[in-house]
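1. Here's a sequence, model it:
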Amino acid sequence: MIDLTEIRAREPHRIAEAWAARKRRPLLGDDGQMMIVAADHPARGALSVRGDGNAMSNRRDLLERLATSLERPGVDGVLGTADILDDLLLMGALEGKLVFGSMNRGGLMGAGFEFDDRMTGHTVSEIVQRGFDGGKMLNRICYEDAGTVAMLERSAVAIDELAAAGKMAMLEPFISTRDAETGKVKNLLDPDNVIKSIAIAEGLGATSAYTWLKLPVVDEIERVMESTTMPSLLLGGEPKGDPEEAYASWQKALEIDTVRGLIIGRTLLYPPDGDVAGAVDIAAKMVHG
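-> Model prediction:
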């Protein structure tokens, strides 16, 4: 790996120059599907994988896993925060790839203000200036927490600004709650609550022309997807065991018309057998095969 720290210390201008010179591609290929790798978890303090609380703490290891995945056929791009995307850019891993900036990372995992999810990541102006393909927002809706409405308002403004620039606004909605005993935030993943979250999210902003959804794979996924006409990317989800279980749940959902691909993250970046390329190849074949 190149010496990223040396470049950042002595030649930080190279980052802007590399973004300007980067080779880009159309949003969708001939099959209308895409597979994106997500790496914006660390910015919210979420470093855990399968019970290992510090699994994602080694940055160079994470970057190598991301670079490996982006090299695989059928992987169309990446979603991340500026720190990770700038490193991948300097490594040459983003040539000809789709790039999506993660915008609201202020709702830190476990914080008392977790639902007041501030825009602490990419701005719309930076997304446009760097030639990204869009911006992603996490929309956790808690009826008991006043921070939710501030997040929704900020998201609506960003949706309109992204649309004005012709950039995708990728929304990741959940109906969420905070456990009274532990204080932990929990996303409600039953079909009816997912449908409700979709209805709220897709109504944000003055235009929906550039709105896409990032949605979890849940029970009754066919009924869930009947609740929207928005193009949607399925969320790979939290790693809970053998990736084969995740593959099985994704396969059926990918056949639905409004589903336009997958966004995978920790499940495949940190597979139990350590074979990142093998795990990513299986998912990519499901999306583009």
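2. Going by C-alpha atoms from here, please, whenever you check contacts or count neighbours.
-> OK.
3. Going by residue numbers, what spans are helices in this structure?
-> Taking DSSP state H as the criterion, the chain contains helices spanning 4-10, 13-21, 59-71, 82-90, 124-129, 147-164, 191-202, 221-225, 243-253, 266-269, 276-288.
4. who does the third one touch, helix- and strand-wise?
-> Spelled out, that is helix 59-71. In terms of contacts (3 or more CA pairs under 8 Å, 6 or more residues apart in numbering; DSSP states H and E), helix 59-71 is packed against strand 34-39, helix 82-90, helix 266-269, helix 276-288.
5. Likewise for the second one?
-> With contacts defined as 3+ CA pairs under 8 Å, 6+ apart, helix 13-21 has these neighbours: helix 82-90.
6. just the longest one next, same as before
-> With contacts taken as 3+ CA pairs under 8 Å, 6+ apart, helix 147-164 sits against helix 124-129, strand 134-141, strand 168-178.
7. how about this one, so we can line them up?
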Amino acid sequence: MTLSVSEIATVRARHPEAVAEAAARRRRRPFLGERGRLMIVAADHPARGVLGAGDRSLAMANRADLLERLRLALSRPGVDGVLATADILDDLLLLGALDHRLAIGSMNRGGLAGAAFELDDRFTGHRAETLRRLGFDAGKLLLRIDYTDPGSLATLHATARAIDEMAERHLPVFVEPFLCHRVGGKVSVDLSAEAVATSIAIASGLGGTSAYTWLKVPVTADAEEMGRVMETSTLPAVLLGGDTGPDQDTTYERWRAALRLPTVHGLIAGRSLLYPADDDVARAVDTAVGLL
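-> Purely as a prediction, here's the structure:
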């Protein structure tokens, strides 16, 4: 029986085993379908203390609303799955929303936004063994590198070991790399072509094998630059669909152009689809699917 959002807390309190039971019942699908493309909705922001979307500072703090938006997004044709932390994936399991959809676990959320230790991004989420046990399909990790912050070395080391652990279990892992630096105490990412290419080169070389490593990369402003950036590695990649900003059409065209590149196999987008400016989740998701 599929639960309503209002019933989740009661089930969690009285029958915590229900999560594992729902995971065991989940009907799975191939990781990469016949079309060879992935359209993934991301919702792992809250666990890093990021609750805002657009001009709504606490948009993602309403869990019932977030889950309804995710259920709607996952119901749209062409959507392959969701990337989220354990609490959200557990909720979606209880709601019966993950059948025939990919479940991708977010692995490191320890680099809380604005914290002094933000770049020492500990693996506080899913572990490789947990993903295997629950029958989930892949993992994702964030790798931000600041050459002046020792915390980045700890994250690099932990990332390499996580890649090894995922490969041992034949589980794909999406690595999201950035070069960054602090401006006024706040971490700022460098999205220049040179910086993105450098971050890709670093991420591609981590671990004892890259056989199961995917890249999750931002789209540069210039289409020609993006082509050169993606020549840095032969690893399969998906695009990071960040905030579309006020000019959605221009952003979509940049995504469309990047999706034509030979190593790019899809798109992972979060708040831009779940909290679009016009609040029409279905239309935002359908537009993104159409770009594929």
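8. coming back round to it: burial-wise, tell me which of the helices of the first structure comes out on top.
-> Stretch with highest mean neighbour count among the helices of the first structure: helix 266-269 (a mean of 24; mean count of other CA atoms under 10 Å).
9. sorry, back to before: could you dump the helices of the first structure to a markdown table with distance to residue 53 of the first structure?
-> As requested, those are arranged in a markdown table below (distance: least, CA to CA, whole Å):
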| stretch | distance to residue 53 of the first structure |
| --- | --- |
| helix 4-10 | 25 |
| helix 13-21 | 31 |
| helix 59-71 | 14 |
| helix 82-90 | 19 |
| helix 124-129 | 31 |
| helix 147-164 | 27 |
| helix 191-202 | 28 |
| helix 221-225 | 31 |
| helix 243-253 | 19 |
| helix 266-269 | 13 |
| helix 276-288 | 20 |
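10. Point out the one among those helices that comes closest to residue 30 of the first structure.
-> helix 276-288 (9.9 Å; CA to CA).
11. for that closest one, packing partners?
-> Packing partners of helix 276-288 of the first structure (3+ CA pairs under 8 Å, 6+ apart): strand 34-39, helix 59-71, helix 243-253, helix 266-269.
12. how far off helix 276-288 does the longest one point, in degrees?
-> Just to be clear, that refers to helix 59-71 of the first structure. 40 degrees (axes from the mean of the first three to the mean of the last three CA atoms, to 10 degrees).
13. residue contacts, the residue mapped onto residue 204 of the first structure from the second structure?
-> Matched across to the second structure, residue 204 of the first structure falls on residue 206, judged by TM-score structural alignment. Counting by CA atoms under 8 Å, 6 or more residues apart in numbering, residue 206 of the second structure touches 156, 159-160, 163.
14. again, 6 Å this time
-> residue 160 (CA atoms under 6 Å, 6 or more residues apart in numbering).
15. Check residue 190 of the first structure too.
-> So residue 190 of the first structure contacts nothing (CA under 6 Å, 6+ apart).
16. Quick check: the aligned residue for it in the second structure?
-> Looks like residue 190 of the first structure aligns to residue 192 there (TM-score structural alignment).
17. Same check on residue 84 of the first structure?
-> Per TM-score structural alignment, residue 84 of the first structure is aligned with residue 88.
18. Repeat that for residue 274 of the first structure.
-> Under the alignment (TM-score structural alignment), residue 274 of the first structure maps onto residue 279.
19. any idea how far that match is from residue 65 of the second structure?
-> Between residue 279 of the second structure and residue 65 of the second structure the computed distance is 12 Å (CA to CA, to the nearest Å).
20. for residue 116 of the second structure, same thing?
-> 31 Å.
21. likewise residue 41 of the second structure?
-> To residue 65 of the second structure, residue 41 of the second structure is 15 Å away according to CA to CA.
22. Give me the neighbour count for the counterpart of residue 261 of the first structure in the second structure.
-> Under the alignment (TM-score structural alignment), residue 261 of the first structure pairs with residue 266 in the second structure. Residue 266 of the second structure has 24 neighbours, counted by other CA atoms under 10 Å.
23. In contact with residue 266 of the second structure, which residues are there?
-> 37-39, 238.
24. Go again with 7 Å.
-> Shown in contact with residue 266 of the second structure (CA atoms under 7 Å, 6 or more residues apart in numbering): 37-39, 238-239, 259, 292.
25. how many neighbours does the counterpart of residue 174 of the first structure in the second structure have?
-> Under the alignment (TM-score structural alignment), residue 174 of the first structure pairs with residue 178 of the second structure. For residue 178 of the second structure, the neighbour count with other CA under 10 Å is 26.
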